[in-house]
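1. predicted model, plus sequence, below.
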Amino acid sequence: MASSQKPDQEIAAEFTSYYLQRATTEFAEDLDKVRAADDFKNDALQMLVSALQQGTALFSPEEQRRIVTDAARPESKP
């Protein structure tokens, strides 16, 4: 099924996964520093992931669909 035919909910899930992968790659050093902090507890990990996921709200469903579709193209992969 082509990305343009996928339901919005499926596109949103794929976009969230893509967004989190990119964010954790881009902010890897900063995230490592946060996780290594003395006051970072295991239960804070879910809060950190949730905070990162909130960034997806900045993108409209149309933008999410376009990004997911572009990311699926072989020539757009790094």
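-> Sure thing, it's come through. Numbers count the residues shown, from 1 in each chain.
2. from here on, contacts and neighbour counts on C-alpha atoms
-> Noted.
3. for the residue of the chain most remote from its centre, which three-state class applies?
-> Distance to the chain centre peaks in the chain at Asp38, reaching 26.4 Å (criterion: C-alpha atoms, centre = their mean). Asp38 falls in the coil class when you classify it by DSSP: H, G, I helix; E, B strand; the rest coil.
4. buried residues in stretch 4-21?
-> Of all the residues in stretch 4-21, those buried under the rule 16 or more other C-alpha atoms under 10 Å are 11-12, 14-16, 18-20.
5. nearest to Asn42, of those residues?
-> Nearest to Asn42 among the buried residues of stretch 4-21: Leu20, at 18.8 Å, using C-alpha to C-alpha.
6. my guess is the closest one meets Leu52, correct?
-> Yes: contact criterion C-alpha atoms under 8 Å: Leu20 and Leu52 qualify, at 6.9 Å.
7. got another one to weigh against that:
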Amino acid sequence: MAPPSQKSATKTDEQVAAQFTSYYLQRATKEFAEDLDRVRNADDFKNEALPILINALQQGTRMFSPEEQRRIVTATAAASSASSKQGEDE
């Protein structure tokens, strides 16, 4: 099995971008959980606004170049792999 850094190197830019977007949204929603709850629970918030909110959060990924996205995806995959391997060793 290839090391995580090699796995990320063989992924297409589209695959890396999709994986990075997922990671970024998870981090953003965790970091801004209280603020997002306030927005979602506001009297004037409609369910139709949810896709707009998600799209707005996704716009943050544009701050990162494809190279930065690949580096982050590679690093998170390596950390995840090391963490799961440590759990197996215990």
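-> Here it is on my side, so go on. As the structure is a computational prediction, the values presented were derived from the model and not from experiment.
8. after superposition, what's the TM-score here?
-> Once superposed, chain against chain, the TM-score is 0.93 (TM-score structural alignment, normalised by the length of the first structure); 77 aligned residues with a C-alpha RMSD of 1.6 Å.
9. hmm, back to that, which of the buried residues of stretch 4-21 of the first structure lies closest to Ser60 of the first structure?
-> Closest to Ser60 of the first structure, out of all of these and judged by C-alpha to C-alpha, is Ala12, at 9.8 Å.
10. now stretch 60-73 of the second structure: which residue numbers in the first structure?
-> Using TM-score structural alignment, the residues of the first structure aligned to stretch 60-73 of the second structure are 55-68.
11. now do the same for Lys41 of the first structure: its match in the second structure.
-> Match for Lys41 of the first structure (TM-score structural alignment): Lys46.
12. over to Tyr18 of the first structure?
-> Checking TM-score structural alignment: Tyr18 of the first structure goes with Tyr23.
13. remind me, longest helix of the second structure?
-> helix 66-89 (DSSP state H).
14. what's the distance between Thr69 of the first structure and Asn42 of the first structure?
-> With the distance defined as C-alpha to C-alpha, to the nearest Å, Thr69 of the first structure ends up 35 Å from Asn42 of the first structure.
15. ok, these two, which is more surrounded?
-> A count of neighbours by other C-alpha atoms under 10 Å puts Thr69 above the other of Thr69 of the first structure and Asn42, at 17 against 9.
16. which ones are touching the nearest residue to the more buried one once chain neighbours are set aside?
-> Closest residue in space to Thr69 of the first structure, ignoring its immediate chain neighbours: Ser3 at 5.6 Å, by C-alpha to C-alpha, 6 or more residues apart in numbering. Neighbouring residues of Ser3 of the first structure by C-alpha atoms under 8 Å, 6 or more residues apart in numbering: 11, 65, 68-69.
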